[in-house]
Structures are given as structure tokens and as C-alpha cells.
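A.B. asks: sequence-free structure coming up:
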């Protein structure tokens, strides 16, 4: 099958990783051509901006030339393109619960990425410590919720689990001193188990 979709891609982006994990899980890798881009808020990609004015990845170019952006939108689209069990429940309370958990995982990830930008890209004399502490508070509160929901997470590997696994992977990749496992032993056990899935093994970022 020839690839009919183009994904703007960076192997270290946790948002791109979510999409790649879903492609692995649903057997759609052959339908997508990866187009690599390296960017940051201060080093945009002109090519990407032509397709996605927000200048963010992932961005997915469809066969008709239209473009989807934001990982949540792309996940929803791709989940409608395979014949297996949906990874985003189609209706009912399960849909809203799993999407809410996925949204919380994304919020934790957003806070981690913003912290990375503040502490790595911004000049040291312009960094705002209280703002960074506020982002860490969001991460801590989210981790507390997921620690309590660890039993629920074990039941399905779906959009919520994918989003959370990629967020935790980013914490390990960019904030290895955070030591979130100390306060979240059940969540740590869940993550240790799901990290063995081929989809997560194949998409683990490397420095």
C-alpha cells in the first residue's frame, strides 16, 4: 500500500510520539510518509508554517491536500481509518472519561514542555522561577490523579493510556531528576508494564 498521508515529524516530540504510537497500534504505518522537521519557538520551519500557521508539530497532510494539526485532532482522524477496536470510544460515558484523562495527560505534558523551554531556551537572567514552580505544581497534581486512576488505566490501552505514556516518557527524557516514581508507585508499575509494548519501544526518543 502506497503512503497517502504525510506527517510532519520529529522523533523527540512527545506530541508526534502519540501519533506514532497510534499508527503502530493500529497497523497504519505504511499509510504515512514522515517528513522530518526540527524547530523551536525561536527557530520555526518555513515549510511547516505554510501547512500549519501555528508552526507546531504534528501536522498531517491528507490526500486531498488539507492539513490537520494538533495531536488530539490527528489521533481522532487516524482512529477512524482502521478496522480494529477504536482507541477513542465512540460514544457514552467511556468516551468522555477517556478523553478527559487524555486531556489531563496533555496538560501535564504542556507544563513539562513549557518548563523545558523556560529552563533550557530562555537566557538564565530572564527566567521566572515562580512561573516554573507553577508548571511543576500542574505536573504534581496531574500525577496524583493518575496515581489514583492507575487501576482504571490497566483495563485499556487507548487514547488516555497513549497520552499518559508519552507524557511520562517526556518527563523521563527531559526531566530525569524529577523522580516522579517515588510518590506514584502504582503509576510507576503501570508505566513499567506498558513501556514494553512494541509501539512504545519503537518510538522511545533518544538524545
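C.D. replies: In hand now; what should we look at? These figures come from a predicted structure and were not determined experimentally.

A.B. asks: all contacts plus neighbour counts: C-alpha atoms, from now on.
C.D. replies: Fine.

A.B. asks: and the residue of the chain positioned farthest from its centre, helix, strand or coil?
C.D. replies: Largest separation from the mean C-alpha position in the chain: residue 125, at 30.4 Å (CA atoms, centre = their mean). Secondary structure for residue 125, judged by DSSP: H, G, I helix; E, B strand; the rest coil, is helix.

A.B. asks: how many neighbours does the closest residue to residue 76 other than its chain neighbours have?
C.D. replies: Once flanking residues are discounted, residue 76 sits nearest to residue 88: 7.1 Å by CA to CA, 6 or more residues apart in numbering. For residue 88, the neighbour count with other CA atoms under 10 Å is 19.

A.B. asks: same check, this time on residue 129
C.D. replies: Quick note: residue 129 (other CA under 10 Å) scores 11 neighbours.

A.B. asks: likewise residue 154?
C.D. replies: Residue 154: 14 surrounding residues under other CA under 10 Å.

A.B. asks: And for it, nearest residue in space, chain neighbours not counted?
C.D. replies: Leaving aside its sequence neighbours, residue 154 sits nearest to residue 190 (CA to CA, 6+ apart; 6.9 Å).

A.B. asks: again with residue 161
C.D. replies: Nearest to residue 161 is residue 153, by CA to CA, 6+ apart, at 6.4 Å.

A.B. asks: Also residue 36?
C.D. replies: Leaving aside its sequence neighbours, residue 36 sits nearest to residue 9 (CA to CA, 6+ apart; 4.7 Å).

A.B. asks: how about that neighbour, what does it touch?
C.D. replies: 16, 34, 35, 36, 37, 57, 58, 59 (CA atoms under 8 Å, 6 or more residues apart in numbering).

A.B. asks: Kindly recompute the last result at 6 Å.
C.D. replies: 34, 35, 36, 37 (CA atoms under 6 Å, 6 or more residues apart in numbering).

A.B. asks: could you point out which element follows the helix ranked longest in the chain?
C.D. replies: Determined from DSSP state H, the single longest helix within the chain is helix 92-116. Per DSSP states H and E, the first helix or strand lying C-terminal to helix 92-116 is helix 129-148.

A.B. asks: Presented hereafter is structure B, for comparison with structure A:
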């Protein structure tokens, strides 16, 4: 079994944090190149969508999409990062983190893959508005869950915030969100987060 991914991807980082937190030692991480315009053949042959992370299994088809990969690995390791007692809250928080990632990655792709004269500023604004609304919701109504026992909702949010620092450091996501910023500062010190931090 192999986990295919790229260090800069927040979706891959989410799976790698789970691997570390669950103490999984038999799933090697393999760096691949992936872009919306087509990644390397090793990835495309494993995942027809060419997206990461992709979990190549010895005894079955490749599993892909970060949520599917994480649920599979959590179940396999019996790590309990999708706790039954608060499953819907965990999944909703995970979806919020993933949504922040999707919007933030969308801005990066628009700038990276299209000529500057074709950049769509309304797109940038709409995607960033999704990010800020989500951050405000986290600050307003999710702090008690974020400070609760570890689950994949927290991991997703932390990886999303780390990606904002990586690719959108010129935007002040912490402004007016002191509680969220304090939580992230503490969470980012976890060994799993330190070990998976992109260069």
C-alpha cells in the first residue's frame, strides 16, 4: 500500500496527519506531481481523476478523495478520529475545513494556470468570501469542538489554516479571530503537524 501525494496539498497533508496520529507505519508516502491540467502517469493510472491523495492498495482498487482515504485509514487503524458520539459534528467540521481548502486552492489555480490578463477578480473575491465566512463561523460556533478530543474535523481545519499561511500569507485570516488563531497556534505544534508542514 502507498499514499500518493504532494507536500503542498492541504488535502494530502490531512491524510498524512491522520497517518501520524493513528501511528500507521506500513503505508509509505510517495511524492507525485499533480495539477488540474494533468499529473504524472503514475498518479493518473492509479486515479483516473489525477487527484491527490490517492491510496494505492495491494488487494483492491485505489482509494481516492481525501475524505475517503481518511475514513479508510482511520477504520483500518481503529484510530477513532471519526467518533460515533459526535460523528455529524466531526464530518461537518471536516467539510468546513475542506471547503476552505477548495476555495483557497481555487484562487491559487486561477493565478497559476491562467494568463494574468485572463484572471477573474470576481472569482478571487467570491472564493475568498467563502473562506472568510467559514473562518467567522469557526470563531463563532466551533471553538468548543476544536478544543475537544482530537478528531478529523480539527485536522481538516488545521490543514486548511496552514494552507492559508502557505499560499495566502498576504491576507490576514487571523484578524478579528483571536480564539481561532490561538487554537491554531497550539494545534500546529503537534508533532504530526510539524512533520507534515510543507517547505
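C.D. replies: Looks like it came in fine. Nothing here was measured: the structure is a model prediction, and the numbers come from that model.

A.B. asks: hmm, back to that, what's the angle between the longest helix of the first structure and helix 129-148?
C.D. replies: On the basis of axes from the mean of the first three to the mean of the last three CA atoms, to 10 degrees, helix 92-116 of the first structure is oriented at 150 degrees to helix 129-148.

A.B. asks: residues making contact with helix 92-116 of the first structure?
C.D. replies: Contacts for helix 92-116 of the first structure (CA under 6 Å, 6+ apart): 89, 132, 135, 139, 160, 163, 164, 167.

A.B. asks: which one in the first structure is aligned with residue 121 of the second structure?
C.D. replies: Matched by TM-score structural alignment, residue 121 of the second structure corresponds to residue 129 in the first structure.

A.B. asks: Could you pull out the strands in the first structure for me?
C.D. replies: All strands of the first structure, identified by DSSP state E, fall at 5-9, 32-36, 59-61, 67-69.

A.B. asks: Turn these into TSV, columns for distance to residue 48 of the first structure.
C.D. replies: TSV is the format used below for those (distance: least, CA to CA, whole Å):
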stretch	distance to residue 48 of the first structure
strand 5-9	8
strand 32-36	10
strand 59-61	8
strand 67-69	11
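
A.B. asks: For residue 173 of the first structure, find the nearest of the ones you listed.
C.D. replies: strand 5-9 (17.7 Å; CA to CA).

A.B. asks: So which bits of that closest one are buried?
C.D. replies: Residues of strand 5-9 of the first structure classed as buried by neighbour count (16 or more other CA atoms under 10 Å): 5, 6, 7, 8, 9.

A.B. asks: Same question for stretch 68-85 of the first structure.
C.D. replies: Residues of stretch 68-85 of the first structure classed as buried by neighbour count (16+ other CA under 10 Å): 68, 69, 70, 71, 72, 74, 75, 76, 78, 79.

A.B. asks: what would the residues you listed look like in TSV with distance to residue 100 of the first structure?
C.D. replies: TSV is the format used below for the buried residues of stretch 68-85 of the first structure (distance: CA to CA, whole Å):
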residue	distance to residue 100 of the first structure
68	21
69	19
70	16
71	15
72	12
74	17
75	14
76	14
78	19
79	17
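
A.B. asks: which ones among those are found in helices?
C.D. replies: Residues of the buried residues of stretch 68-85 of the first structure located in helices (DSSP H): 71, 72, 74, 75, 76, 78, 79.

A.B. asks: Tell me the counterpart of residue 188 of the first structure in the second structure.
C.D. replies: Here residue 188 of the first structure is matched to residue 181 in the second structure, going by TM-score structural alignment.

A.B. asks: Could you check how far the residue nearest to that match when sequence neighbours are not counted is from residue 44 of the second structure?
C.D. replies: Nearest residue to residue 181 of the second structure, sequence neighbours excluded (CA to CA, 6+ apart): residue 174, at 5.6 Å. Distance of residue 174 of the second structure to residue 44 of the second structure, computed by CA to CA, to the nearest Å: 37 Å.

A.B. asks: Which residue comes closest to residue 24 of the first structure once chain neighbours are left out?
C.D. replies: According to CA to CA, 6+ apart, the nearest residue to residue 24 of the first structure is residue 199 (5.3 Å).

A.B. asks: From residue 77 of the first structure, how far out is that neighbour?
C.D. replies: 19 Å.

A.B. asks: ok, the most centrally placed residue in the first structure - contacts?
C.D. replies: Nearest to the geometric centre of the first structure sits residue 15, at 3.6 Å (CA atoms, centre = their mean). Neighbour list for residue 15 of the first structure: residue 71 [criterion: CA under 6 Å, 6+ apart].

A.B. asks: residue in the second structure matching it?
C.D. replies: Superposed on the second structure with TM-score structural alignment, residue 15 of the first structure falls opposite residue 11.

A.B. asks: try residue 51 of the first structure
C.D. replies: In the second structure, the residue matched to residue 51 of the first structure (TM-score structural alignment) is residue 46.

A.B. asks: Now do the residue lying closest to its match once chain neighbours are set aside: how many residues are near it, please.
C.D. replies: Among residues not flanking residue 46 of the second structure along the chain, residue 62 sits closest, at 6.1 Å (CA to CA, 6+ apart). If you count neighbours by other CA under 10 Å, residue 62 of the second structure ends up with 18.

A.B. asks: Kindly state which residue of the first structure is aligned to residue 33 of the second structure.
C.D. replies: Applying TM-score structural alignment, one finds that residue 33 of the second structure aligns to residue 38 in the first structure.
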